[in-house]
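K.L.:
quick one: sequence and predicted model below, then my questions.
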Amino acid sequence: MTQQREKFTYLCDRMNIQLTEKKEQIFRSTLDLIHHFGFHGSPMSKIAKDADVAVGSIYHYFPSKDDLIIELYWYCKEIINNYVFKAEENNLAYDQRFRIIWKNIVRFYQDHVYIFSFMEQFYGSPFYEEVRSSVFKEKSERNKIFHFLETGIEQKQLKDLHVRLILAAYLGPAISLVRSALYEKIRLEEDQLDTLVEIIWNGVKK
């Protein structure tokens, strides 16, 4: 667990995302425990103990486990967005950004297994029902991938399909590829990523 925690701390520093020390400890512990034991196997008491925070104190930061999980979700989304969407790539042609962003997603999840595990479990849980409307309303601020693909449709770079279909075609192969690579404990090669993203682009481009 230590290596993953060090990566998470480094990532927070690198992205200049500010947390109090206690909240960072709680988030790290929550990611660790959910990765190993799932949502149901990670009660607040266990998270508090792992984070070295008094059980009563954890409720000072998060009124309930639901609040903790949902706040951690948005926090992870911010980290992912900051990694995937780099300012220096904003002026590239749309098709170039399409490929780069996709590969950034794959690299991020392969390098941050606990966040990948958390997001996988979150989307399949009742917690997601509580934030689903916000996910699609807050396109530009918190759901940048959705917004990026929607812009591609508006600019006639992508086929005139419902954006959620494009999103499924874009993210589905990335998630599946990361999942299989983690299961097989292999590192994805650059040429493999180039080949798959080219297939995706050819399938959705205008």
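P.N.:
Perfect, thanks for sending it.

K.L.:
all contacts plus neighbour counts: C-alpha atoms, from now on.
P.N.:
Fine.

K.L.:
where's E6 relative to D50, distance?
P.N.:
Counting by C-alpha to C-alpha, to the nearest Å, the gap from E6 to D50 is 15 Å.

K.L.:
so between the two, which is more surrounded?
P.N.:
More neighbours surround D50 than the other of E6 and D50, with 16 against 12 (other C-alpha atoms under 10 Å).

K.L.:
residues touching the nearest residue to that one once chain neighbours are set aside, list them.
P.N.:
Excluding the flanking residues, the one nearest D50 by C-alpha to C-alpha, 6 or more residues apart in numbering is S29, at 6.0 Å. Shown in contact with S29 (C-alpha atoms under 8 Å, 6 or more residues apart in numbering): 47, 50-51.

K.L.:
next, the one to line up against it:
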Amino acid sequence: MAKLQKSIDKRNALVKATIELVNNNGFHATPMSKIAKMANVSPATIYLYFENKQDLVNQTYIEVKSKYTDYAFATYNDKVSVEIGFEVIWKRIADFKLKECENAMFLAQCDNTPIIDELSRQEGTKHLQPLLDLWRRGKKEGIIKPMSDYILYAYAINPLSFLIISQKRGEFTLDKTHIEEAYQSAWNSIKVCSR
């Protein structure tokens, strides 16, 4: 049992080191040797868990995306109205990004650069299914603008990454008022305007 835990700890240390190094240096400036050194394992140990650097980053992305979406949808109930459902999900996403800043920054890097392969990106998108289903219902009910889910995500969710990065740089502080303003802006960007 102790051997299994030691193996899990090594793998977790490699994932954590990957997140930190990719966030600070970018994908291309993060060699396997640096990841191994930061994780306090031999470079050969990496290959017990991952095929190569791409596999390590892909698996890290899927794990972090899963953690992110598990958190985002933990309190969501698909029986509530579209507006309430979106608010619950959006505010949980904001909360995750504030509490798990390193993970959020890693996801932003992965989402905004071609470092993740297409299969892993598709796997990551599957984790967003409850949000995509909510948007589908909202479009059907005439509440959400009939646009591509990519455009909805770009306008409603992606701005949070910008705000989190601005906060991390010390340029801006996301307090409760700013969170509420950001939420209202997100909702207003995707809802059908009443006439």
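P.N.:
Good, I have the coordinates. Given the structure is predicted, the values throughout are model-derived calculations rather than measurements.

K.L.:
quick one: TM-score?
P.N.:
The TM-score (TM-score structural alignment, normalised by the length of structure 2) is 0.82; 185 aligned residues with a C-alpha RMSD of 2.4 Å.

K.L.:
if we can go back for a sec, state the helix or strand in which the aligned residue in structure 2 for the residue nearest to D50 of structure 1 lies.
P.N.:
Matched by TM-score structural alignment, S29 of structure 1 corresponds to A17 in structure 2. In the assignment (DSSP states H and E), A17 of structure 2 maps to helix 2-25.

K.L.:
okay, now L132 of structure 2: neighbour count?
P.N.:
Neighbourhood size, L132 of structure 2 [other C-alpha under 10 Å]: 17.

K.L.:
where's the most centrally placed residue in structure 2, which helix or strand?
P.N.:
Nearest residue to the geometric centre of structure 2 (C-alpha atoms, centre = their mean): L107, 4.4 Å. Per DSSP H and E, L107 of structure 2 falls inside helix 101-112.

K.L.:
stretch 45-53 of structure 2: end-to-end distance?
P.N.:
OK, stretch 45-53 of structure 2 end separation, C-alpha to C-alpha: 13 Å.

K.L.:
what residues sit buried inside that stretch?
P.N.:
Residues of stretch 45-53 of structure 2 classed as buried: 46, 50, 53 (neighbour count, 16 or more other C-alpha atoms under 10 Å).

K.L.:
find me the equivalent region of it in structure 1.
P.N.:
Aligned by TM-score structural alignment, stretch 45-53 of structure 2 corresponds to residues 57-65 of structure 1.

K.L.:
contact partners of that stretch?
P.N.:
Under the contact criterion C-alpha under 8 Å, 6+ apart, stretch 57-65 of structure 1 has outside partners 23, 26, 43-44, 48, 68.

K.L.:
could those residues go into a markdown table alongside distance to I105 of structure 1?
P.N.:
Shown next, in a markdown table, are the contacts of stretch 57-65 of structure 1 (distance: C-alpha to C-alpha, whole Å):
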| residue | distance to I105 of structure 1 |
| --- | --- |
| K23 | 26 |
| I26 | 25 |
| P43 | 30 |
| M44 | 30 |
| A48 | 31 |
| L68 | 24 |
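
K.L.:
could you identify the most distant pair in those residues?
P.N.:
The span of the contacts of stretch 57-65 of structure 1, defined through C-alpha to C-alpha, is set by K23 and P43 at 16.2 Å.

K.L.:
tell me what angle the helix or strand just after the helix holding L107 of structure 2 forms with helix 101-112.
P.N.:
Per DSSP H and E, the first helix or strand lying C-terminal to helix 101-112 of structure 2 is helix 118-126. Put simply, helix 118-126 of structure 2 runs at 120 degrees to helix 101-112, going by axes from the mean of the first three to the mean of the last three C-alpha atoms, to 10 degrees.

K.L.:
so for helix 118-126 of structure 2, what gets flagged as buried?
P.N.:
Buried residues in helix 118-126 of structure 2, counted by 16+ other C-alpha under 10 Å: 120-121, 124.

K.L.:
still on that earlier bit, what about the match of S29 of structure 1, distance to Y71 of structure 2?
P.N.:
Noted for A17 of structure 2: a distance of 22 Å to Y71 of structure 2, by C-alpha to C-alpha.
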